[in-house]
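Coordinates for the following, if possible.
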Amino acid sequence: MLTEINFDGIIGPSHNYAGLSLGNLASARNAGEVSQPRAAALQGIDKMRANLALGLAQGIFVPHARPDRAWLRELGTTPEDAEPGLFANAMSASAMWAANAATLSPAPDTADGRCHLTVANLRTMPHRSHEWPATLAQLRLAFASDAHFAVHGPVPPAFGDEGAANHMRLTPGHGEPGVEIFVYGVSGGGFPARQHIEACKAIARHHGLTPERTIFAEQSEAAIAAGAFHNDVVAVANERVLFAHEQAFADRDSLLAQCERRVPGFEYVEVSAADVPLGDAIRSYLFNAQLVTLPDGQMTLVAPTECRETPSVWRWLEAHIAGNGPIRRVEIVDVRQSMANGGGPACLRLRVVADPTTVDPRFLVDEAKLDRIADAVRRSWPVEIVGSDLQRPPLVAEIEAARRDLLDTLELGELA
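Below you'll find the model as predicted:
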């Protein structure tokens, strides 16, 4: 039976605040701060526990090898000799944000009836541009059944692709045919556009999507300039519902007209700038929440604590829940360590619509497996990382040993 599975990236032992992501205001604001990798990973695990408690299916992706020694070799250097700035790019734990791992089209949408995944090239930012080989290895292991999945390599790096963070799907139900919305950028306040329309169109072709099942929508320059470096910072969709800020799209009316024409029962929930200024929406990550449907059919927003702490956002949410809107419940989760680096609850997960029995079970979790992962984190993850110590050999050795411990715990030695 097809169901939605949220695959969360386990926050890696090299989690640090190097401020590497241009256009990501939280990343820039916290550059140089002391990070807490152990607390960060445990917060992520608690979020997964909360999803399980809601009755949702849950999967995982494991941290990449850090530092990325192979990438440094390609650049003619080593962890010991690399310049500090370059080493920070090799040490980034940003693969934890699984929303950027790939773009996915479920089987009901595709020409061959298989679930298609295209790994994101992430070519715009150096610290993320070397993620895709390790991500691809996990995707090909987790979704190895050729009868049910097709896993594609990255779009050529001439065109930027940042994965599901710029992709939404509208459908009467997760297991039914849907309409896929690819959101691309052009520019915004001097920040680079990370998702190119050429990449979106290439992915749609690879996935065998018909024009009737595909919409290409431009992100607004105002949103990019305000710090919405990915569409999922200002919009999120779930089943028939599109939840977005009024300044999310360059041509909102055209997008809505296409959705109304193609999606039976389409509902649009808009947050106006008068109620929630764009800056508040981005700072709180209101739209970078997980919008999910519970087993009882209740649509729920899994939102970060920062939403409750932002008065305009919390007022809007309370008013919506009190009314007759489609979002009936808000669940608050604490992912402050991820938020401080620019990634909310939705950044941490890749939504996969599939039959869980077709997925490698090592990538699916229950409470007992999360207990084992948490034990490995408590046992091996650094408590804190000071930026000036990032290149210190004992810390590098500790981080590499921690990842090996986790892979052993999950019996994923193929990824060592």
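
going forward, measure contacts between C-alpha atoms and count neighbours the same way
Will do.

What sits closest to V179 if chain neighbours are left out?
R213 (4.4 Å; CA to CA, 6 or more residues apart in numbering).

same thing with V271?
H245 (4.8 Å).

any idea how far that neighbour lies from E239?
18 Å (CA to CA, to the nearest Å).

Please name the residues that touch the residue most central in space within the chain.
What sits nearest the mean C-alpha location of the chain, by CA atoms, centre = their mean, is A99, with 2.0 Å. Contact analysis of A99 by CA atoms under 8 Å, 6 or more residues apart in numbering lists 163-165, 346-351.

Now flag whichever of those is closest to D253.
Of all these, D253 sits closest to A165, with 21.6 Å by CA to CA.

So that closest one is in contact with A228, correct?
No: counting by CA atoms under 8 Å, A165 does not reach A228; the two are 10.8 Å apart.

Quick one: the helices in the stretch 251-400 of the chain, in order.
Secondary structure of the stretch 251-400 of the chain (DSSP state H, counting those that start in this stretch): helices at 252-262, 278-284, 305-308, 311-322, 336-339, 367-380, 393-410.

Out of those, which is the most enclosed?
helix 336-339 (a mean of 23; mean count of other CA atoms under 10 Å).

who's in contact with that one?
Applying CA under 8 Å, 6+ apart, the set of residues contacting helix 336-339 is 26, 35-36, 39-40, 43, 304-305, 344.

one step back: from A228, how far out is the residue nearest to V271?
Distance from H245 to A228, by CA to CA: 11 Å.

Check P311 too.
Taking CA to CA, one finds P311 at 20 Å from A228.

Next: F149.
From F149 to A228 the distance is 31 Å (CA to CA).

and of the helices of the stretch 251-400 of the chain, who's closest to R66?
So among the helices of the stretch 251-400 of the chain, helix 393-410 is nearest, using CA to CA, at 6.6 Å.

how much space between V292 and P393?
43 Å.

Then D280?
40 Å.

again with T293
For T293, the distance to P393 - CA to CA - is 46 Å.

ends of stretch 108-123, how far apart?
OK, stretch 108-123 end separation, CA to CA: 30 Å.

I meant to write stretch 63-83 there.
23 Å.

Buried residues, that stretch. List them.
Buried positions in stretch 63-83, judged by neighbour count with 16 or more other CA atoms under 10 Å: 63-69, 71-72, 77-79, 82.

what's the answer for stretch 192-202, then?
Applying 16+ other CA under 10 Å to stretch 192-202 flags 192-197, 199-201 as buried.

For the comparison step, fold the sequence that follows:
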Amino acid sequence: MSLVEINFDGIVGPSHNYAGLSLGNLAATAHAGDVSYPRAAALQGLEKMRGNMALGLAQGFFVPVPRPNADWLEAIAVDAVAGRALLATGWSASSMWTANAATVSPAPDTADGRCHLSVANLVTMPHRSHEWPDTLRQLQLAFANERHFAVHGPVPPCFGDEGAANHMRLSSAHGAAGLEVFVYGRAGGPFPARQHEQASRVIARRHGLDPERVLFIEQSPEAIAAGAFHNDVVAVANERVLFCHEQAFADPASAYAAIRQRFPEVEVVEVPTSAVSLAEAVRSYLFNAQLVTLPAGEQALVIPGEAWESPEVRAWLDAMIASNGPIRRIIPVDVRQSMANGGGPACLRLRVVADPATIDTRFLLDGPKAEILAKIIETHWPEQVDPADLGRENLAISVRKARGALLDALGLAELA
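Now for the predicted structure:
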């Protein structure tokens, strides 16, 4: 069996809007009330996927979940008195950020030799808390081969779990046994810590991970207070490389020592605060990037255009490349619609190490399928959405029709 890393991106949904529902996500709240552009957003995401395929990387995708969620809106008794913020929770397109879809442990790490996936419960934010049943349905379809996959339901909601955005993996190669690093937060400060330590420990146990090849590290409270609502806003790992900000972890020296003890081959690439401030790291989403291994073996960093345009970040990246470190290429991409709602390139993808032959092909992208997706998006996705339009029946009809056209084209009637 040939194991490779496959990035599963979320197709940006037709209800993509800027309602500013995510407390602690500075970009999302800064753009609250702005007009969004779902068609442009989805095409930007698709172009990023095509770019990764052109690099020789395997690419999958997930489809938008049903919106508006009428059952959710009924359950919370939304009416004219409830207010627009509660109404908007049923229209959120945040499932596009599949880094929050699940936590994934590849087969080489698990006791039963299968790839384990636990769908995230996302209970901290109301607008995301009702995503998981529809996300779980997709995971169960895409990874239905029980010889190779085990798909788990959510961690009980008393423990907040935000998925792979708070999980990193270090290994000599994607297909080799690795060290899984779970990053959790603690309550305090102006914003909530979304990843509970016990949620991470539950996942490690249910996935059958070797306790000697697992670490639980606390995220820096300063980073959370600065807007790093998930660990992937300040740190990302790929194979032997850990790329992080100096203020990513509560106790950086202890974190690095623990990682080196269990995985001595690690190469820590730390960006000092003196070069890139924590505020600029969060604003530019330098670390919310895709750190990938190209077919020739070199590592590349796929970053948002906002990071490339930042003088601080650009200067540090140029110096890093000149120093001949482990990250050899920088690839800027345009995901501005996602960025304005609080998610960079890393938010849009879930990393799965598996044999592509064991996955439902309807969820795997190739050139012809990308063309089909582009035509459907160009034809059916709304050009723009004003938050004031949420709740209007004509928009609901348009959004449902767009998703239906996508499912029909992909042969995914089970998700209708």
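
is it possible to export the contacts of A99 of structure 1 to a markdown table including distance to G153 of structure 1 and neighbour count?
Output for these, formatted as a markdown table (distance: CA to CA, whole Å; neighbours: other CA atoms under 10 Å):
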| residue | distance to G153 of structure 1 | neighbour count |
| --- | --- | --- |
| G163 | 12 | 29 |
| A164 | 15 | 30 |
| A165 | 18 | 29 |
| A346 | 23 | 27 |
| C347 | 21 | 27 |
| L348 | 21 | 31 |
| R349 | 20 | 28 |
| L350 | 17 | 27 |
| R351 | 18 | 21 |
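
Can I take it that Q138 of structure 2 is in a helix?
Yes: per DSSP: H, G, I helix; E, B strand; the rest coil, Q138 of structure 2 lies within a helix segment.

Can you name the residues that contact it?
62, 415 are the contacts of Q138 of structure 2 under CA under 8 Å, 6+ apart.

what does A275 of structure 2 give?
Counting by CA under 8 Å, 6+ apart, the residues that A275 of structure 2 touches are 312-313, 316.

Need the residues you listed in CSV (columns: distance to V268 of structure 2).
Converted to CSV, the contacts of A275 of structure 2 look like this (distance: CA to CA, whole Å):
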residue, distance to V268 of structure 2
E312, 20
V313, 18
W316, 15
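
Nearest to S172 of structure 2, out of these: which one, please.
W316 (26.3 Å).

So which of the contacts of A99 of structure 1 are in strands?
Members of the contacts of A99 of structure 1 lying in strands (criterion: DSSP state E): 349-351.

now, which of those residues sits nearest L141 of structure 1?
L350 (15.5 Å).

Identify the residue nearest that closest one in space, chain neighbours excluded?
A99 (4.6 Å).

how many neighbours does S36 of structure 2 have?
25 (other CA atoms under 10 Å).

go on, the one 10 residues further on?
The local packing count at L46 of structure 2 equals 23, with neighbours defined by other CA under 10 Å.

How about the contacts made by P106 of structure 1?
With CA under 8 Å, 6+ apart as the criterion, the residues that contact P106 of structure 1 are 114-116, 352-354.

N341 of structure 1 matches what in structure 2?
Counting by TM-score structural alignment, N341 of structure 1 corresponds to N341 in structure 2.

For that match, grab the count of nearby residues.
Other residues close to N341 of structure 2 by other CA under 10 Å number 26.

circling back to that earlier point, go through the buried residues of stretch 192-202 of structure 1 and flag which are in strands.
Using DSSP E, the buried residues of stretch 192-202 of structure 1 in strands are P192.

Quick one: the strands in the stretch 151-300 of structure 1, in order.
With DSSP state E, counting those that start in this stretch as the criterion, the stretch 151-300 of structure 1 has strands at 167-170, 179-184, 187-188, 191-192, 214-218, 235-238, 241-245, 267-271, 290-293, 299-304.

Same list (those strands) but as CSV, adding distance to R362 of structure 1.
Shown next, in CSV, are the strands of the stretch 151-300 of structure 1 (distance: least, CA to CA, whole Å):
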stretch, distance to R362 of structure 1
strand 167-170, 26
strand 179-184, 29
strand 187-188, 40
strand 191-192, 37
strand 214-218, 33
strand 235-238, 27
strand 241-245, 32
strand 267-271, 37
strand 290-293, 23
strand 299-304, 25
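
Looking at these, spot the one closest to R49 of structure 1.
That would be strand 299-304 among those, by CA to CA, at 12.3 Å.

Please tell me which residues of structure 2 that closest one aligns onto.
The alignment places strand 299-304 of structure 1 over residues 299-304 of structure 2 (TM-score structural alignment).

For the matching stretch, give me the average deviation versus structure 1.
Mean deviation of stretch 299-304 of structure 2 from its aligned counterpart in structure 1 after superposition (mean CA distance after the TM-score superposition for structure 1): 0.3 Å.

Other residues contacting that stretch?
Contacts of stretch 299-304 of structure 2 (CA under 8 Å, 6+ apart): 284-294, 326-336, 339, 344-345.

how does it look with 7 Å?
For stretch 299-304 of structure 2, the external contacting residues (CA atoms under 7 Å, 6 or more residues apart in numbering) are 286, 289-294, 326-335, 344-345.

are any of those residues buried, and which?
286, 289-293, 326-327, 329-330, 332-335, 344-345.

about what we covered before: between F149 and A228 of structure 1, which has more neighbouring residues?
The neighbour comparison of F149 of structure 1 against A228 (other CA under 10 Å) goes to A228, with 28 against 24.

how many other residues sit next to D389 of structure 1?
11.

what's the spacing between the residue nearest to it when sequence neighbours are not counted and S94 of structure 1?
Leaving out its chain neighbours, the residue that sits closest to D389 of structure 1 by CA to CA, 6+ apart is L395, at 7.6 Å. Distance of L395 of structure 1 to S94 of structure 1, given as CA to CA: 18 Å.

and if you look at A319 of structure 1?
A319 of structure 1 is 35 Å from S94 of structure 1, by CA to CA.
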